[in-house]
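Engineer: here's a sequence, model it:
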Amino acid sequence: MSQQVRGVIARSKGAPVEVTDIVIPDPGPGEVVVAVAACGVCHTDLTYREGGINDEFPFLLGHEAAGIVESIGAGVDSVAVGDFVVLNWRAVCGQCRACKRGRPHLCFSTFNATQKMTLTDGTELSPALGIGAFAEKTLVHAGQCTKVDPTADPAVVGLLGCGVMAGLGAAVNTGGVGRDDTVAVIGCGGVGDAAIMGAALVGARKIIAVDRDEKKLEWAKELGATHTVNAAKSDAVEAVQELTDGFGADVVIDAVGRPETWKQAFYARDLAGTVVLVGVPTPDMKLEMPLLDFFSHGGSLKSSWYGDCLPERDFPTLVELYQQGRLPLEKFVTERIKIDEVEAAFHTMHGGNVLRSVVVL
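Structural biologist: Sure thing, here's the model as predicted:
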């Protein structure tokens, strides 16, 4: 039997979000209803509200979430009622050409719930990243649920559902940062700081944080940066080269996703170094550079989707490291808010005053 819960929706482009009643159907085959415990406020949610993803309004926002499995549909055996799970937006299919070639982190056919959550008048909702977790409960595919240590703080570990995993994975999985590497991270918001934390976790020798905001650079130092560069006061490329004996960093991560920051990343790396783009560009952005520079520098130019993670492999390990005190995930939670404070959290985000606001239900 379907049930009504409160959820945060974006009804039209640019309009303030609103809390309203939504209808959660019983889970069908392969589906799960999760009682949401906490959900981070990610910039992607704001991008949905602004129509920057698509125009399939109304959206049910929220996707960085953890909660308890409340009910399961037919054929679900990967999770059980009562399991504590972190939600993910990349439930791999196991059957596409990427999965069959042993590259499931590149899955081309990820799963979402088949049924639609709706407003009380029957209007279908588009869940953000196939999750929609600014709600007391949500309907997802079972593959979007990863069991983790039930004693972990949901407001903290839920952030693995998007931004933290994207940044950490950009360093560790995509960039392949190792213990003797020099690393530069351009853009020290939540994703960039997670990349810094990931580089510190694997023992990078030097970690250079680049941003234009002194507060963000201070946050970066707390999460493992060994050096900082204020790009408003000095040339970022020259500063990174100076800090790396004139060579450039082995891995440079662009967590902003603009043509100018990508160029900085390209020229701030060592010869045969690696550039990782994890910041998300907008469709109108263009890049113009001499082709010879790509040839003469060599190395690798990569993009990182969701940190090239495998949730069932990575989430439990990272939660365990957090529980052991070896991964300071709690530092990303700047404030805990109520479900009716999401619009205010978007304004706080614009001001650059938080790494993450987290809705606690």
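
Engineer: going forward, measure contacts between C-alpha atoms and count neighbours the same way
Structural biologist: OK.

Engineer: beyond the strand or helix carrying Thr20, next helix or strand please.
Structural biologist: Taking DSSP states H and E as the definition, one finds Thr20 inside strand 18-24. Of the helices and strands lying after strand 18-24 in sequence (DSSP H and E), the nearest is strand 31-40.

Engineer: for the closest residue to Asn112 other than its chain neighbours, what are its contacts?
Structural biologist: Take Asn112 and drop its neighbours on the chain: the residue closest to it by C-alpha to C-alpha, 6 or more residues apart in numbering is His141, 5.0 Å away. By C-alpha atoms under 8 Å, 6 or more residues apart in numbering, the contact list for His141 reads 30-32, 91, 111-114.

Engineer: which of those residues has the most neighbours?
Structural biologist: Neighbour counts for the contacts of His141 were taken using other C-alpha atoms under 10 Å; the highest belongs to Val32, with 28 neighbours.

Engineer: nearest residue to that residue other than its sequence neighbours?
Structural biologist: Sequence neighbours aside, Ile72 is the residue nearest to Val32 in space, at 4.5 Å (criterion: C-alpha to C-alpha, 6+ apart).

Engineer: just checking, that neighbour touches Ser78?
Structural biologist: No - look at Ile72 against Ser78 with C-alpha atoms under 8 Å: they stay out of range, at 10.0 Å.

Engineer: between those two, which has more neighbouring residues?
Structural biologist: Ile72 (24 against 11).

Engineer: spit out the contact partners of the more buried one.
Structural biologist: Residues touching Ile72, when contacts are defined by C-alpha under 8 Å, 6+ apart, comprise 27-28, 30-33, 80-81, 142.

Engineer: this one as well, want them side by side:
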Amino acid sequence: MHEVQGVIARGKGQPVELTTIHVPDPGPGEALVKVQACGVCHTDLHYREGGINDDFPFLLGHEAAGVVEAVGDDVTDVAPGDFVVLNWRAVCGECRACKRGEPQYCFATHNATQKMTLPDGTELSPALGIGAFAEKTLVAAGQCTKVDESARPAAVGLLGCGVMAGIGAAINTGAVTRGKSVAVIGCGGVGVAAIAGSALAGASPVIAVDIDPKKLETATRMGATHTVDSSKVDPVEEIKRICAETYEGAEGADVVVEAVGRPETWKQAFYARDLAGTVVLVGVPTPDMTVPEIPLIDVFGRGGALKSSWYGDCLPSRDFPMLVDLYQQGRLDLDAFVTEEIGIGDVEAAFDKMHGGDVLRSVVIL
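Structural biologist: Predicted coordinates for the structure are as follows:
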């Protein structure tokens, strides 16, 4: 048993609390990880606000990198001393998706079996099965992906959630490549990552859409060729205009990534794509939201595909090492996503900064 400091949410809407937690030694299929860095993601705020479920208290934090300290007796894929990025989709290898060779769609992902607790024995619910706002955390061994140990933990840890979700939404789900046009609606961390992924894949134009000029500036730094302030112009018509300038006859973008998660912006994405184009929904809607009314003939007549992107449809064992290598080569600027490095006691203040639009990621350094 390990006694460490961790950040918990005790109840809905309550400020987070830095407190002592107990972390078990790893059992079968588990790994104990000494956390080096963990990004502050909007999903952690959703947990605190009760927007995910009500299994309080939560041990927050899930975009993390660290070093494996110990593993269960049966674990062979990672070993003590390995530098790893944590993921929240350890694949099972046995479900119908895994058996047909599509483990990125695994339907039975899993986490550690044992529970981390408060000193009084109260079981904690780790955010996305990770709980990395802590000096050490217990995860399923499959949640650990070994990467280049010389990489900066604060940067590569962000692949564990938002950055991978955005890059994967473009490259994996949207199949973005050279010769294709892309529009991204919503330029928070995930949207900007989708822009970076689209630029990395050679797409052009890459159009960033938002209502915040500061976010559009960031999108430009990350690879957007055009920006659209949708508070001032009709984003659908502007996307169509930009794409028609590049590709004669184009009626929109080949791929439109919706990174907001709202019916209004999803409808914009639907109509902003070219014939036979693809819409990718990676923004997370709330349970009460519904698909906007669209004539069924428009769904049929425009062709193409309407997709949802789960975690960027990533396979961590395949995608994390590749993206870390691109980062190390200077071809993917993961450092640009790290707005500030903070202490483990500064998570509540980082939540407040999210609302100002000035921060892509605050990263806790342990």
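
Engineer: what's the TM-score for these two chains?
Structural biologist: Put the two chains on top of each other and the TM-score (TM-score structural alignment, normalised by the length of the first structure) is 0.99; 360 aligned residues with a C-alpha RMSD of 0.6 Å.

Engineer: distance of the residue of the first structure most remote from its centre from Leu168 of the first structure?
Structural biologist: Of all residues in the first structure, Leu292 has its C-alpha farthest from the mean position, at 33.6 Å, by C-alpha atoms, centre = their mean. Distance of Leu292 of the first structure to Leu168 of the first structure, computed by C-alpha to C-alpha, to the nearest Å: 31 Å.

Engineer: ok, Asp181 of the first structure next?
Structural biologist: In this structure, Asp181 of the first structure and Leu168 of the first structure are 15 Å apart, going by C-alpha to C-alpha.

Engineer: more crowded one of those two?
Structural biologist: Comparing Asp181 of the first structure with Leu168 by neighbour count (other C-alpha under 10 Å), the higher total belongs to Leu168, at 29 against 17.

Engineer: mind checking what secondary structure that one has?
Structural biologist: Going by DSSP: H, G, I helix; E, B strand; the rest coil, the secondary structure assigned to Leu168 of the first structure is helix.

Engineer: then the one 3 residues further on?
Structural biologist: Reduced to three states with three-state DSSP, the structure at Ala171 of the first structure is helix.

Engineer: alignment lookup: it to the second structure.
Structural biologist: Ala171 of the first structure maps onto Ala170 in the second structure, with residues paired by TM-score structural alignment.

Engineer: how many residues are close by its match?
Structural biologist: Look at Ala170 of the second structure: counted by other C-alpha under 10 Å, it has 33 neighbours.

Engineer: quick check: the gap between it and Ala193 of the second structure.
Structural biologist: Using C-alpha to C-alpha, which is the criterion applied here, Ala170 of the second structure is 9 Å from Ala193 of the second structure.

Engineer: contact partners for Leu106 of the first structure?
Structural biologist: Leu106 of the first structure makes contact with 98-99, 308 under the criterion C-alpha under 8 Å, 6+ apart.

Engineer: and what of Gly188 of the second structure?
Structural biologist: For Gly188 of the second structure, the contacting residues are 215, 259, 357, 360, by C-alpha under 8 Å, 6+ apart.

Engineer: so which residues of the stretch 1-150 of the second structure form helices?
Structural biologist: Listed from the start of the chain, the stretch 1-150 of the second structure has helices (DSSP state H, counting those that start in this stretch) covering 42-48, 96-99.

Engineer: who touches the longest one?
Structural biologist: What it means is helix 42-48 of the second structure. Defining contact as C-alpha under 8 Å, 6+ apart, one finds that helix 42-48 of the second structure is touched by 9, 11-14, 16, 52-53, 58, 60-62, 127, 351, 354.

Engineer: out of those residues, which two sit at the greatest distance?
Structural biologist: Within the contacts of helix 42-48 of the second structure, Asn53 and Met354 form the most distant pair, 21.1 Å apart (C-alpha to C-alpha).

Engineer: more crowded one of the two?
Structural biologist: Taking neighbours as other C-alpha under 10 Å, Asn53 of the second structure and Met354 compare with Met354 leading, 18 against 12.

Engineer: which residue in the first structure aligns with that one?
Structural biologist: Residue mapping for Met354 of the second structure onto the first structure gives Met349, with TM-score structural alignment as the criterion.

Engineer: any idea which element its match lies in?
Structural biologist: Per DSSP H and E: Met349 of the first structure is located in helix 342-350.

Engineer: returning to that earlier point: now restrict the contacts of helix 42-48 of the second structure to buried residues only.
Structural biologist: Buried residues within the contacts of helix 42-48 of the second structure, defined by neighbour count using 16 or more other C-alpha atoms under 10 Å: 9, 11-12, 16, 52, 58, 60-62, 127, 351, 354.
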